[in-house]
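In: Got a predicted structure here, sequence first:
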Amino acid sequence: MSLTPEEIAELTDEVSLWFTQDYIALGLWTFYLYHYLTTLAEEVSTIWPQQWRTGKILFLLLRYTPICYITLGTLSSIPLRPWATLAQCSPQATPQVCQGLSIAEALGKTGA
């Protein structure tokens, strides 16, 4: 069973949306990393010498939780077996369409 032009257009729009979301996330993560690196020296001199109190704990939680979230999210999005689910791609899609979508997704996640 082959896809209709409308279904192909819909898949194209979905892939475009995936790429747009990935690029926006990459830009925001890059900005956060830049902010982290430029304020690290100030953090070391100001926060680290302080005693462990509510303010220091709250600061460190708010500062390092996003870094852990970004790292885990990035690692979980790396395809370990990008071709494992080609047969399960879509009942209406041909293997070539599934393979193309899988390649596009893998390229999007690696930044190629």
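Out: Now that the structure is in, tell me what you want to look at. Residues are numbered from 1 along each chain as shown.

In: Every contact and neighbour count from this point should use C-alpha atoms.
Out: Noted.

In: So what's the residue count around residue 46?
Out: Residue 46: 10 surrounding residues under other C-alpha atoms under 10 Å.

In: So it versus residue 67, what's the distance?
Out: Distance, residue 46 to residue 67, using C-alpha to C-alpha, to the nearest Å: 20 Å.

In: what's the answer for residue 6, then?
Out: In terms of C-alpha to C-alpha, residue 6 sits 40 Å off from residue 67.

In: Would you mind telling me which of these two has the busier surroundings?
Out: residue 67 (15 against 9).

In: which secondary structure element contains that one?
Out: Element membership for residue 67, per DSSP states H and E: helix 54-76.

In: Just give me how far that helix sits from the chain centre.
Out: In terms of C-alpha atoms, centre = their mean, to the nearest Å, the centre of helix 54-76 is set 16 Å apart from its chain centre.

In: Which strands or helices does the lengthiest helix in the chain pack on?
Out: Counting residues, the longest helix found in the chain (DSSP state H) is helix 5-46. On a contact count with 3 or more C-alpha pairs under 8 Å, 6 or more residues apart in numbering; DSSP states H and E, helix 5-46 meets helix 95-110.

In: Which residues belonging to the helix it packs on are considered buried?
Out: 97, 98, 99, 101, 102, 104, 105, 106, 108, 109 (16 or more other C-alpha atoms under 10 Å).

In: contact partners of stretch 51-65?
Out: Stretch 51-65 has contacts (C-alpha atoms under 8 Å, 6 or more residues apart in numbering) with 47, 50.

In: So for the chain, the centremost residue is which one?
Out: Nearest to the mean C-alpha position of the chain, counting by C-alpha atoms, centre = their mean, stands residue 74 at 4.9 Å.

In: how near is that one to residue 107?
Out: In terms of C-alpha to C-alpha, residue 74 sits 14 Å off from residue 107.

In: same question, residue 28
Out: 19 Å.

In: Quick check, residue 19 in contact with residue 106.
Out: No. Applying C-alpha atoms under 8 Å, one finds residue 19 not in contact with residue 106, separated by 10.9 Å.

In: put this beside the first:
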Amino acid sequence: MAVSEETIQALADAVAGWRLQECVYISFFCLYVYYVLTTMAEDVSIILPQKWNRGKTLHMTIRYGLIVFIAVQLISENYFLISPNACKALFIIWNLFNFVVKLTCNFTLGICLGALLQTNTLYLAAIVVLSCGVTLVNAVISVVSTIQYPAEPISPLDAELGYPCVVPSGEQWSALTIAYTGRDVRAYVNLVTTTLLSLMGVITLAVRYRGQGGRLIQVLRRDGGVYYLSLLAIRLAEAIVRTPTVVSVSALDGSPAYL
């Protein structure tokens, strides 16, 4: 059966978008792995000798959980021969580590904001819920969806592109899983909560660091302010991009912004 020029062009555009997306996140992966390798000496001399506590657990989860996530991501997008069931297992592991790292980052963000604002336990709990609530809901829905999605053999196109595992489309996710259940509502709630957290960050700057003058940058680095401001900026950008009125679901799935 003859294939129309429009179909060929649409496929070419889709493949170009996928390749661009891969180049973007592989660049970030390389940057992070380089950072881990160049700071390994400090990790071995300072962090590893310490007893296991909540701080060390959070640090190790974020630092090395992301390494596992990167490894699984790269394994599932190379010219390997992987069975459908093994692909499904990899996808579940990928999702688990993805959200474990995200939840840990968001939890530390809430703890940092609460500590810098010197709030009581009730307000600290509220900040942590704001920081982690939507991410936890997304994690549960996403992991359940990966379990629901059936293990399928790859198509000839996936094989030619070097994908050893099926890359389901948005329509397939929507039809076979609960992945898109309340997606728009969750996106808007995430935008609202992230905006509130950003306002708290601004209030923290105004209250906590008032009168620091030229020493502001040094104080921010000492108190972890650079960390939570960077995390807030990344989270706010992600929340805006994932808002349906900004980028549609179909456009987002193949966009380099969807990382």
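Out: Received the coordinates, thanks. Being a predicted model, the structure only gives us computed values, none of them experimental.

In: tm score of chain vs chain?
Out: Remark: TM-score between the superposed chains equals 0.73 [TM-score structural alignment, normalised by the length of structure 1]; 92 aligned residues with a C-alpha RMSD of 2.1 Å.

In: Alignment lookup: the residue nearest to the centre of structure 1 to structure 2.
Out: Alignment note (TM-score structural alignment): residue 74 of structure 1 maps to residue 74 of structure 2.

In: related to what we said a few turns ago, nearest to residue 79 of structure 1, of the buried residues of helix 95-110 of structure 1?
Out: Minimum distance to residue 79 of structure 1 across the buried residues of helix 95-110 of structure 1 is 6.7 Å, recorded for residue 106 (C-alpha to C-alpha).

In: measure that closest one to residue 50 of structure 1 for me?
Out: Relative to residue 50 of structure 1, and taking C-alpha to C-alpha, residue 106 of structure 1 is found at 45 Å.

In: got a list of what residue 193 of structure 2 touches?
Out: Taking C-alpha under 8 Å, 6+ apart as the criterion, residue 193 of structure 2 is in contact with 130, 131.

In: The host helix or strand of it corresponds to what range in structure 1?
Out: Taking DSSP H and E as the definition, residue 193 of structure 2 sits inside helix 183-208. Helix 183-208 of structure 2 corresponds to no residue of structure 1 when matched by TM-score structural alignment.

In: For the helix or strand following that helix, name the packing helices and strands.
Out: Next in sequence after helix 183-208 of structure 2, counting helices and strands by DSSP H and E, comes helix 216-223. Using 3+ C-alpha pairs under 8 Å, 6+ apart as the contact test, the elements touching helix 216-223 of structure 2 are helix 225-241.

In: Structure 1: matching residues for the helix it packs on?
Out: Across structure 1, nothing matches helix 225-241 of structure 2 (TM-score structural alignment).

In: Could you tell me how many residues sit around residue 78 of structure 1?
Out: 14.

In: List the residues that contact the residue nearest to it when sequence neighbours are not counted.
Out: Sequence neighbours aside, residue 109 is the residue nearest to residue 78 of structure 1 in space, at 6.4 Å (criterion: C-alpha to C-alpha, 6 or more residues apart in numbering). Neighbouring residues of residue 109 of structure 1 by C-alpha under 8 Å, 6+ apart: 22, 77, 78, 79.

In: what does residue 189 of structure 2 give?
Out: Counting by C-alpha under 8 Å, 6+ apart, residue 189 of structure 2 has contacts residue 134.

In: From residue 130 of structure 2, how far off is it?
Out: 10 Å.

In: Same question for residue 89 of structure 2.
Out: 31 Å.

In: So which of the two has more stuff around it?
Out: Between residue 89 of structure 2 and residue 130, counting by other C-alpha under 10 Å, residue 130 is the more crowded of the two (21 against 15).

In: Spatially nearest residue to the more buried one (excluding sequence neighbours)?
Out: Once flanking residues are discounted, residue 130 of structure 2 sits nearest to residue 193: 5.8 Å by C-alpha to C-alpha, 6+ apart.

In: next one: residue 99 of structure 1
Out: Distances taken as C-alpha to C-alpha, 6+ apart place residue 86 nearest to residue 99 of structure 1, at 6.4 Å, with adjacent residues excluded.

In: same deal with residue 73 of structure 2?
Out: residue 94 (6.8 Å).

In: and the one you found, what helix or strand is that in?
Out: helix 84-117.

In: so after that helix, what's the next helix or strand?
Out: Helix 84-117 of structure 2 is succeeded, C-terminally, by helix 121-148 (DSSP H and E).

In: what span of structure 1 lines up against that following helix?
Out: Going by TM-score structural alignment, helix 121-148 of structure 2 lines up with nothing in structure 1.

In: now that helix, how far from the centre of its chain.
Out: Worked out by C-alpha atoms, centre = their mean, helix 121-148 of structure 2 lies 13 Å from the chain centre.

In: other SSEs contacting it?
Out: Helix 121-148 of structure 2 packs on helix 84-117, helix 183-208, going by 3+ C-alpha pairs under 8 Å, 6+ apart.

In: Make a markdown table out of those helices and add distance to residue 143 of structure 2.
Out: Converted to a markdown table, these look like this (distance: least, C-alpha to C-alpha, whole Å):
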| stretch | distance to residue 143 of structure 2 |
| --- | --- |
| helix 84-117 | 6 |
| helix 183-208 | 15 |
